[in-house]
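A.B. asks: Let me see the structure of the following:
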Amino acid sequence: MAPLAFNSTIPIIDFAPFATGNPVAQREIADQISRACRGVGFFYVCNHGIPQALVNQVFEQMQALFALPLEKKSQLAWSDEVSNRGYVGIERERLDPSQPGDLKEAFNLGKQEAASPSALTMNRWPDDLEGFQPTLLTFWQACAEEMLRILQAFAIALDLPKDFFTPLHDEYDNTLRLLHYPPIAQLPKPGQIRAGAHSDYGSLTLLFQDDIGGLEVQTVSGEWVAAVPIPGTLLVNLGDLMQRWTNDVFRSTPHRVRVPPTEKQGQHRYSIAYFCHPNPKSAIACLPSCHSEQHPPQYPSILAGDYLLSRLQATY
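C.D. replies: Okay, here's the model as predicted:
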């Protein structure tokens, strides 16, 4: 394997030792994750469990999806915060509600329901892209399994039983989001960028980037640093509910996708985000290892589903 690029702010964690099941190795990986989560709130994972060939297939399928005519994509349109599925057009979403709409389009998928799903919870599949649905469902499952492995490491890092988070995420109320940032065809509006500054909403996010770049992460000091694409890795960041769970011990970090410099504005950018959310009825209350007399609980208990819905309502 070729040497990985080095980022002095966002650490790179080799997850292979965790998969061995050795408690000492798992503790070491958990300690590395703990340091990242207490600091920048982002970390790269190499030697994760998602095959690169599958990731490549998803990028190919999403490029075909976003190349469809707008009329076709609009037939799959996102309709409401409860479903949170379907196609989201350019400027439809404002991740920073104080700024103009984002210069991106997206396609959201939820878990594939079993028999007789409600119309509100049905995924919207394009009918003329061969292989799209099976590829995305296979990828969905791979991300769900990786999510649980990483949550095990989080639990160890927080001095909890290894499977503490597993039953709190076993309904897989997650969102797989395909993202396309088209070339910049005209001068952006004041304050408009490709994805406005925001923090994610749930427990954690798995992010896969192409090689174009543009993602930036805000450090504790307020500086924006590039989260450069590193081949063969996935990028993990925390969401707001994990920060609430940990009483601000772990950090849900603001991030954004900037408008590229002029010489790169003709390029397409693609990324894949898998947003991991607790079960809707999971109560998010301060974990026992994250408070003390000197650091009492900072947040009231809240149901995960109620928090997610409130954040989505503010975004659209």
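A.B. asks: CA only for contacts and neighbour counts going forward, please
C.D. replies: Fine.
A.B. asks: ranges for the strands of the stretch 101-250 of the chain?
C.D. replies: Using DSSP state E, counting those that start in this stretch, the strands of the stretch 101-250 of the chain run over 105-109, 175-181, 195-198, 204-209, 215-218, 224-226, 234-238.
A.B. asks: Would you map the helices across the protein?
C.D. replies: Assigned helices in the chain, in chain order: 16-19, 23-38, 52-66, 70-74, 132-157, 240-245, 304-315 (criterion: DSSP state H).
A.B. asks: which one of those helices lies closest to Cys290?
C.D. replies: helix 240-245 (8.2 Å; CA to CA).
A.B. asks: what about the closest one, distance to the chain center?
C.D. replies: In terms of CA atoms, centre = their mean, to the nearest Å, the centre of helix 240-245 is set 14 Å apart from its chain centre.
A.B. asks: Tell me which of the strands of the stretch 101-250 of the chain lies nearest to His48.
C.D. replies: strand 234-238 (7.8 Å).
A.B. asks: List the contacts of the closest one.
C.D. replies: 37, 41-46, 48, 200, 202-209, 250-253 (CA atoms under 8 Å, 6 or more residues apart in numbering).
A.B. asks: So what's the gap between that strand and the chain middle?
C.D. replies: That offset, for strand 234-238, works out to 7 Å (CA atoms, centre = their mean).
A.B. asks: next one: stretch 283-292
C.D. replies: Relative to the centre of its chain, stretch 283-292 is centred 23 Å away, using CA atoms, centre = their mean.
A.B. asks: Would you mind listing the buried residues in it?
C.D. replies: 283-286, 290-291 (16 or more other CA atoms under 10 Å).
A.B. asks: and those as TSV, adding distance to Val58?
C.D. replies: Shown next, in TSV, are the buried residues of stretch 283-292 (distance: CA to CA, whole Å):
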residue	distance to Val58
Ala283	33
Ile284	33
Ala285	36
Cys286	37
Cys290	38
His291	41
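A.B. asks: ok, of those residues, which one's closest to Pro23?
C.D. replies: Cys290 (22.1 Å).
A.B. asks: related to what we said a few turns ago, adding mean neighbour count and distance to His180, write the helices of the chain out as TSV.
C.D. replies: Shown next, in TSV, are those (neighbours: other CA atoms under 10 Å; distance: least, CA to CA, whole Å):
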stretch	mean neighbour count	distance to His180
helix 16-19	16	31
helix 23-38	19	28
helix 52-66	16	7
helix 70-74	13	13
helix 132-157	19	16
helix 240-245	24	24
helix 304-315	16	18
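A.B. asks: residue closest to the middle of the chain?
C.D. replies: Centrality entry for the chain: nearest residue to the mean C-alpha point is Thr205, 2.9 Å, by CA atoms, centre = their mean.
A.B. asks: tell me the contacts of it?
C.D. replies: Per CA under 8 Å, 6+ apart, neighbours of Thr205: 235-239, 273-276.
A.B. asks: Find the nearest non-adjacent residue to it, please.
C.D. replies: Phe275 (4.6 Å; CA to CA, 6 or more residues apart in numbering).
A.B. asks: Likewise for Phe18?
C.D. replies: The nearest residue in space to Phe18 (CA to CA, 6+ apart) is Gln26, at 4.7 Å.
A.B. asks: Next, the second sequence, to be compared with the first:
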Amino acid sequence: MPTVDHFHKYPPFPADVPVADLRCLSFTKLLADEESESERLFQSCREIGFFVVDLRGISEGEAMLKHAEIAFDLNKKIFGLDQEELNKHAFQPNESLFGYKHAGSGKLEDGSPDALEWYNLAQDDILGTSAPRKHPQVVEDSREAFQDFFYHAHGIICHLLAHLDKHLGLRRNTLASFSPQDKPSGSSLRLLKNSPQRIGSHRTNLVGHTDIGSMTMLFNVLGGLQILPAGAENVDANWRYIKPELGCAIINLGDAMVQWSGGVLRSNMHRVATAPGKQAGCTRYSVAYFVRPAHTVLMRRIAGGDVIPDPEDGEEDEDICAQDWEKIRGAQIVRGENKPKSMGGRMPKTRKLQASR
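C.D. replies: As a prediction, the model looks like this:
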């Protein structure tokens, strides 16, 4: 996450909690197309669907960290507004998730209220792809800062996607072309807040889920984000914290990447729990950039290559555009017809052939 100052404002992440074993990748090495680092990225996307990227030491990465720091400061200003002002900009569940969500409006697995607030900014709104939405004055005064965040974050995501293009046997810019910033989409910047909790509490603040889009970039300082290891039963004892790292962003893949890759890439279950140790007593802020496909992009596997596997017997591709796909999946989850679960991690076609020789 951004600067040393931000980390030093809070108690340290405790050493006695179960932590996920994620690869920490160097953005400098990825920009230089170092083959070993590229392979580590691909394996992370297949096996876990999560990795950490160190953005320090190179101008593009350092600029992103600065924009994340500005977004953190704006996050605190937004949630410092009167509740009455925030409620004027509440999101409408039947229309979109853009705007303000108050704590308790979502439900956990046991039906109890969640403990997470957010303010969700539509990329289309901030970049001018759609008509502007109304926001509190602090947001309106900061549109240029949010634009800078969107542009820099998207640029870094595109660099990461280019490595996946290579390992999936696709032409460069294939995956990035599914989420252009000048076409309408559900991409967003979400500013999140968890109020302080009782130290030692194991409360879940946001229910376990996978992201519906293609890739997410998260910045946080306090712990709380957890993932469920591949194949593990969904019980509290199996969830693992992701430790925030100085100068780094947490990256995870969403369900769209599973669709396009024929199940090779992985979308992993994750949730937000109370921060561990003494961090639980602090207000937890985080900043997440959710990249989703353009509304018109088809949600079917990319066919014709030597890496993405063909459909198996009884398996059908969904010939549907992203906008409709997202609506259907969201409605299924609300009705309880599609329980969140990790997906993907299949063996690529070429590696199947190699293994059979």
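A.B. asks: Of all the helices of the first structure, which one is nearest Leu109 of the first structure?
C.D. replies: Among those, helix 132-157 comes nearest to Leu109 of the first structure, with 8.8 Å by CA to CA.
A.B. asks: What range does the closest one cover in the second structure?
C.D. replies: Using TM-score structural alignment, helix 132-157 of the first structure lines up with residues 142-167 of the second structure.
A.B. asks: can you give me how far that stretch is from the chain middle?
C.D. replies: 13 Å.
A.B. asks: before we move on, the earlier item: mind putting the contacts of Thr205 of the first structure into CSV with neighbour count and distance to Glu105 of the first structure?
C.D. replies: As requested, the contacts of Thr205 of the first structure are arranged in CSV below (neighbours: other CA atoms under 10 Å; distance: CA to CA, whole Å):
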residue, neighbour count, distance to Glu105 of the first structure
Leu235, 22, 21
Val236, 22, 22
Asn237, 25, 21
Leu238, 27, 23
Gly239, 24, 22
Ala273, 20, 13
Tyr274, 24, 16
Phe275, 25, 17
Cys276, 26, 20
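A.B. asks: returning to that earlier point: and the equivalent of the residue nearest to Thr205 of the first structure over in the second structure, how far is that from Ser187 of the second structure?
C.D. replies: For Phe275 of the first structure, the aligned position in the second structure is Phe290, judged by TM-score structural alignment. Phe290 of the second structure is 5 Å from Ser187 of the second structure, where distance means CA to CA, to the nearest Å.
A.B. asks: Kindly report the same for Ala294 of the second structure.
C.D. replies: 8 Å.
A.B. asks: ok, the two, which is more surrounded?
C.D. replies: Ser187 (25 against 21; other CA atoms under 10 Å).
A.B. asks: ok, of the contacts of strand 234-238 of the first structure, which come out buried?
C.D. replies: 37, 41-46, 48, 200, 202-209, 250-253.
A.B. asks: And the residue nearest to the centre of the first structure, what's its match in the second structure?
C.D. replies: Match for Thr205 of the first structure (TM-score structural alignment): Thr216.
A.B. asks: and the gap between that match and Ser188 of the second structure?
C.D. replies: 10 Å.
A.B. asks: what touches both of those two?
C.D. replies: 289-291.
A.B. asks: Distance to Pro180 of the second structure for these - can I get that in TSV?
C.D. replies: TSV is the format used below for those (distance: CA to CA, whole Å):
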residue	distance to Pro180 of the second structure
Tyr289	14
Phe290	13
Val291	10
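A.B. asks: Out of these, which is nearest to Gln92 of the second structure?
C.D. replies: Nearest to Gln92 of the second structure among those: Phe290, at 18.8 Å, using CA to CA.
A.B. asks: Quick check: the closest one vs Glu144 of the second structure, distance?
C.D. replies: 19 Å.
A.B. asks: what's the matching residue for Leu76 of the first structure over in the second structure?
C.D. replies: Using TM-score structural alignment, Leu76 of the first structure pairs with His89 in the second structure.
A.B. asks: can you tell me how far its match sits from Gln83 of the second structure?
C.D. replies: 10 Å.
A.B. asks: Next, work out how far apart the corresponding residue of the second structure for His180 of the first structure and Gly223 of the second structure are.
C.D. replies: Matched to the second structure by TM-score structural alignment, His180 of the first structure sits across from Lys193. Relative to Gly223 of the second structure, Lys193 of the second structure is positioned 13 Å away (CA to CA).
A.B. asks: Gln313 of the first structure contacts Glu81, doesn't it?
C.D. replies: Yes - using CA atoms under 8 Å, Gln313 of the first structure is in contact with Glu81, at 6.4 Å.
A.B. asks: Common neighbours of these two, please.
C.D. replies: If you check Gln313 of the first structure and Glu81 against CA under 8 Å, 6+ apart, no residue is contacted by both.
A.B. asks: thinking again about what came up before, please convert the helices of the first structure to CSV, extending it with distance to Thr9 of the first structure.
C.D. replies: Putting these into CSV (distance: least, CA to CA, whole Å) gives the following:
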stretch, distance to Thr9 of the first structure
helix 16-19, 22
helix 23-38, 9
helix 52-66, 25
helix 70-74, 38
helix 132-157, 20
helix 240-245, 20
helix 304-315, 28
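A.B. asks: right, and those - which one's nearest Gly222 of the first structure?
C.D. replies: helix 23-38 (15.1 Å).
A.B. asks: burial measure for Pro126 of the first structure, as a count.
C.D. replies: 16.
A.B. asks: surely it meets Glu71?
C.D. replies: No - with contact defined as CA under 8 Å, Pro126 of the first structure does not reach Glu71; the gap is 11.9 Å.
A.B. asks: so what's in contact with these two at the same time?
C.D. replies: Contacts common to Pro126 of the first structure and Glu71, judged by CA under 8 Å, 6+ apart, are absent.
A.B. asks: Now, the shared contacts of Thr216 and Ser188 of the second structure that are in strands?
C.D. replies: If you go by DSSP state E, these have 289-291 in strands.
A.B. asks: Tell me the one among these nearest to Asp110 of the second structure.
C.D. replies: For those, the closest approach to Asp110 of the second structure (CA to CA) belongs to Phe290, at 26.6 Å.
A.B. asks: Now for the corresponding residue of the second structure for Leu168 of the first structure: which residues touch it?
C.D. replies: Taking TM-score structural alignment, Leu168 of the first structure has Phe178 as its aligned residue in the second structure. By CA under 8 Å, 6+ apart, the contact set of Phe178 of the second structure is 293-294, 297.
A.B. asks: aligned partner of Asn56 of the first structure in the second structure?
C.D. replies: Using TM-score structural alignment, Asn56 of the first structure sits opposite Glu69 in the second structure.
A.B. asks: any idea how far Asn220 of the second structure is from its match?
C.D. replies: From Glu69 of the second structure to Asn220 of the second structure the distance is 10 Å (CA to CA).
A.B. asks: Lovely, talk soon.
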